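**Q** show me the folded form of this:
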Amino acid sequence: PAILAGVARSLAILQRVKPAALIGFGGYPTLPPVAAAILRGVPACVHEQNAVLGRVNRLVAPHVEAIASTFDKPKFLKARDAGKLVLTGNPVRDAVIAQAGAAYDTPRPGGEIRLLVFGGSQGARVMSDIVPASLAHLPEEMRKRLRVVQQARPEDMERVARVYEQAGIHTELNSFFDDMPERIAHCHLVVGRSGASTVSELAVIGRPSILVPLPHSLDNDQKANAEKLADAGAAWMIEQKDFTEEVFAQRIERLFSAPADLEAAAAAAKAQGQPNAVRELADLVEALGRGEYRALRSRARKEIAQGGNGNLEFTTGGA
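**A** Down below sits the predicted model:
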């Protein structure tokens, strides 16, 4: 009933506003306005930020004109809809774009090792449970070089600080950092979850990471996101069931003993970055509104018929 009521309200809004095009960004709040646009014949598209096509986006995919995507082959995209895919990327904040030009500072022998640890906007308890104790097991020479910036929940702060202090590891702890893009750019390695925003920001800035996907995310989208970066050589994925003190300590020691591997992963991450996603997405919506997109779709269908994938890396060439 709530969705039907939402569709009715959306129809009334479309009648009043008369938009040239409509775009939805997934999730159930997207369904009523997208359904209303389809019913009224308004050109509609959806955006998928994850490597898995969300359930609402899957539902409306056969009926929208375009599917904007962060990844070139999102899971659950059916072959019949492949020609609608437009590789726009996932829009990121201006503060992230501002750090896109910051060069990666490869760790030097005997120099600082800068590690950034976070678990999404609310923190992740597993990071407080595993990371400090793991780092405490590292050789003393490496512990002295570590400079750890870690996000932790307020209730975990005291115990995390105590472990680091006892291990002699220089640490900055906070429950929230409002300058995360700058901190990502300054670090040598990120340890975190693999939500859509996180992986997009890591790629745009170009930093290597150890990713621990949220195990209960819908459709395992965080695991799919992490796999995309890992397959590109930009990250190392550790599933939470395998994220133990011993496993993490071994991975950290190995990585910081091979700075060339970190440098290569930083370059691979940068190669995955899509800093122009805002412009690409805006170009797509404008083309839909002007009625220019259907010609491109026709070309995509021909490509599929000839054995291609039909994906459109769309741009109008705007500045």
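
**Q** switch to C-alpha atoms for all contacts and neighbour counts from now on
**A** Will do.

**Q** gap between stretch 224-237 and the chain center?
**A** The chain centroid and the centroid of stretch 224-237 are separated by 11 Å under Cα atoms, centre = their mean, to the nearest Å.

**Q** ok, now stretch 199-210?
**A** Centre-to-centre, stretch 199-210 and its host chain are 8 Å apart (Cα atoms, centre = their mean).

**Q** what's in contact with that stretch?
**A** With contact meaning Cα atoms under 8 Å, 6 or more residues apart in numbering, stretch 199-210 is reached by 90, 92, 96-97, 99-102, 104, 181, 184-185, 187-192, 225-226, 229, 234-238, 262-263, 265-275.

**Q** among those, which ones are in helices?
**A** Among the contacts of stretch 199-210, DSSP state H puts 96-97, 181, 184-185, 225-226, 229, 262-263, 265-272 in helices.

**Q** one step back: are any of the contacts of stretch 199-210 buried, and which?
**A** 90, 92, 96-97, 99-100, 104, 181, 184-185, 187-192, 225-226, 229, 234-238, 262-263, 265-270, 272-275 (16 or more other Cα atoms under 10 Å).

**Q** and the strands in the protein?
**A** Ranges of strands in the chain, per DSSP state E, are 22-24, 44-48, 66-69, 85-87, 113-117, 146-151, 170-174, 189-192, 209-211, 235-237.

**Q** the last one - contacts with which helices or strands?
**A** I take that to be strand 235-237. For strand 235-237, the packing partners by 3 or more Cα pairs under 8 Å, 6 or more residues apart in numbering; DSSP states H and E come out as strand 209-211, helix 221-231.

**Q** in a markdown table, list those along with distance to residue 171.
**A** Shown next, in a markdown table, are these (distance: least, Cα to Cα, whole Å):
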| stretch | distance to residue 171 |
| --- | --- |
| strand 209-211 | 19 |
| helix 221-231 | 26 |
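
**Q** to residue 84, which of the ones you listed lies closest?
**A** In terms of Cα to Cα, the element of the helices and strands packed on strand 235-237 nearest to residue 84 is helix 221-231, at 20.8 Å.

**Q** one more, please, to line up against the first structure:
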Amino acid sequence: MNRPIAIAAGGTGGHLFPAEALAAEFSARGEAVALFTDLRSGAFASNAFSHAERFVLKGEGIAGRGVRKALRGAMQLTAGTWQARGILQRLQARAVVGFGGYPAIPPALAALSLGRARPALVLHEQNGVLGRANRFLATRADALALSFAETQRVPQGARVHVVGNPVRPALQALAGQAYPGTEGGLRLLVLGGSLGARVFSDLVPAAVAALPAELRTRLMVTQQCRAEDLDRARAAYAALGVPAELSPFFPDVARHLSVAHLVVARAGASTIAELACAARPALLVPLPNAIDDHQSANAHVLSDVGAARLLPQHGLTPEMLAAEMVGFLNFPARMEAASLAGAAIARPGAVRELADLILSLIKERQ
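**A** Take a look at the predicted model:
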């Protein structure tokens, strides 16, 4: 195999899932991959990195943590940078690909410190607002790959390429599949992001209870819940007589998306890309405290073309959510139109475009 390409990603699934997609793409092309990550990533890492060397770096976030914690975070990031520098030199990595978040900073800074013979540095931004780590590094990178042309807060001087947000192979395969018929019942899929969404455990069952009886009797629910909320949500659906499959995490989300008629979800970047690939209409409730309100920016990508409805969490009641559900579930033609709108902006080939960009930059630096 060739000298490896280092992928730097960690924290939440929103950073790690596109990194997994890229690792799978490179493996299919016979390219060696190394993963630089943090301790939290173990909950989300998949078989995409099974053949990769893994390195857990020192590091903590800095923004919004108070002076003492910010100072400790800065010291950890500095230590992580020196740690990454030694590893990159030993591996003779040809490129470093950062997917945002603090785990991407040490490998990126380490790459930049290696002088004229340094590896290529490529950053990928998943969200509709450029994240703080990527803003810090953007003008020094060889390329800044964006998911959306409309991405906000991109600094002048960044070498921008719009490639889309890579999704995992099982989700790429959903592109172009027909929207499911509604004759056999209606399937509602509720996703809370890689960390779950506690508000949905109360809000969605109450909204289902507020649906007209004739609609509720046709409904089947698949919902992601935090572990501590499972019993409460399960009891609520059982009392309504609504079949429900509940779990803290769905590793096979592609299977659930393939049969869903409507999705209720947060608006993380991976969720947006996956909804577009699967062409599923959605009711999006952005995380209210997301940094720079980036989830609202993400949601607008789908809502502005009619593929989804954006519902701010503040003031959202079960009755309001039920009315939005009825507006889709009772009107198959509207659901199909929303499906087509999502499909029109999907970029299932994003991972190939990103891989091609990285390899072209490696070739330029040889």
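
**Q** can you tell me what part of structure 1 stretch 147-154 of structure 2 aligns to?
**A** The alignment of stretch 147-154 of structure 2 onto structure 1 (TM-score structural alignment) covers residues 70-77.

**Q** first-to-last residue distance for the matching stretch?
**A** Taking Cα to Cα, to the nearest Å, stretch 70-77 of structure 1 runs 13 Å from one end to the other.

**Q** check the offset of that stretch from the chain's centre.
**A** When C-alpha coordinates are averaged (Cα atoms, centre = their mean), stretch 70-77 of structure 1 and its chain have centres 13 Å apart.

**Q** got it, and stretch 231-239 of structure 2?
**A** With Cα atoms, centre = their mean as the basis, stretch 231-239 of structure 2 stands 28 Å off its chain's centre.

**Q** who are the neighbours in contact with residue 307 of structure 2?
**A** Residue 307 of structure 2 is in contact with 280-282, 337-342, counting by Cα under 8 Å, 6+ apart.

**Q** what residue of structure 1 matches up with it?
**A** By TM-score structural alignment, residue 307 of structure 2 lines up with residue 234 in structure 1.

**Q** residue 136 of structure 2 now?
**A** In structure 1, residue 136 of structure 2 lands on residue 59 (TM-score structural alignment).

**Q** how far away is its match from residue 190 of structure 1?
**A** 35 Å.

**Q** equivalent analysis for residue 101 of structure 1, please.
**A** 18 Å.

**Q** ends of stretch 339-353 of structure 2, how far apart?
**A** One end of stretch 339-353 of structure 2 to the other measures 24 Å (Cα to Cα).

**Q** quick one: it aligns where in structure 1?
**A** Alignment of stretch 339-353 of structure 2 against structure 1: residues 266-280, by TM-score structural alignment.

**Q** off-centre distance for that stretch?
**A** Chain-centre distance of stretch 266-280 of structure 1: 11 Å, with Cα atoms, centre = their mean.

**Q** what's the answer for stretch 262-280 of structure 1, then?
**A** Relative to the centre of its chain, stretch 262-280 of structure 1 is centred 11 Å away, using Cα atoms, centre = their mean.

**Q** identify the residue nearest residue 188 of structure 1 in space, chain neighbours excluded?
**A** Counting by Cα to Cα, 6 or more residues apart in numbering, residue 188 of structure 1 lies nearest to residue 114, which is 5.2 Å off, once chain neighbours are set aside.

**Q** from residue 261 of structure 2, how far off is the alignment partner in structure 2 of the one you found?
**A** In structure 2, residue 114 of structure 1 lines up with residue 187, judged by TM-score structural alignment. Note on residue 187 of structure 2: its distance to residue 261 of structure 2, by Cα to Cα, is 5 Å.

**Q** just residue 151 of structure 2 next, same as before
**A** Distance, residue 151 of structure 2 to residue 261 of structure 2, using Cα to Cα: 29 Å.

**Q** report the buried residues of stretch 139-156 of structure 1.
**A** Neighbour counts over stretch 139-156 of structure 1 (16+ other Cα under 10 Å) mark 142-153 as buried.

**Q** how about it, aligned to which bit of structure 2?
**A** The aligned range for stretch 139-156 of structure 1 in structure 2 is 212-229, by TM-score structural alignment.

**Q** which residues of structure 2 fall in helices?
**A** Secondary structure of structure 2 (DSSP H): helices at 13-28, 67-91, 105-112, 132-137, 169-172, 198-209, 213-216, 230-240, 253-259, 269-278, 294-303, 318-329, 332-345, 350-365.

**Q** brilliant, that's me finished.
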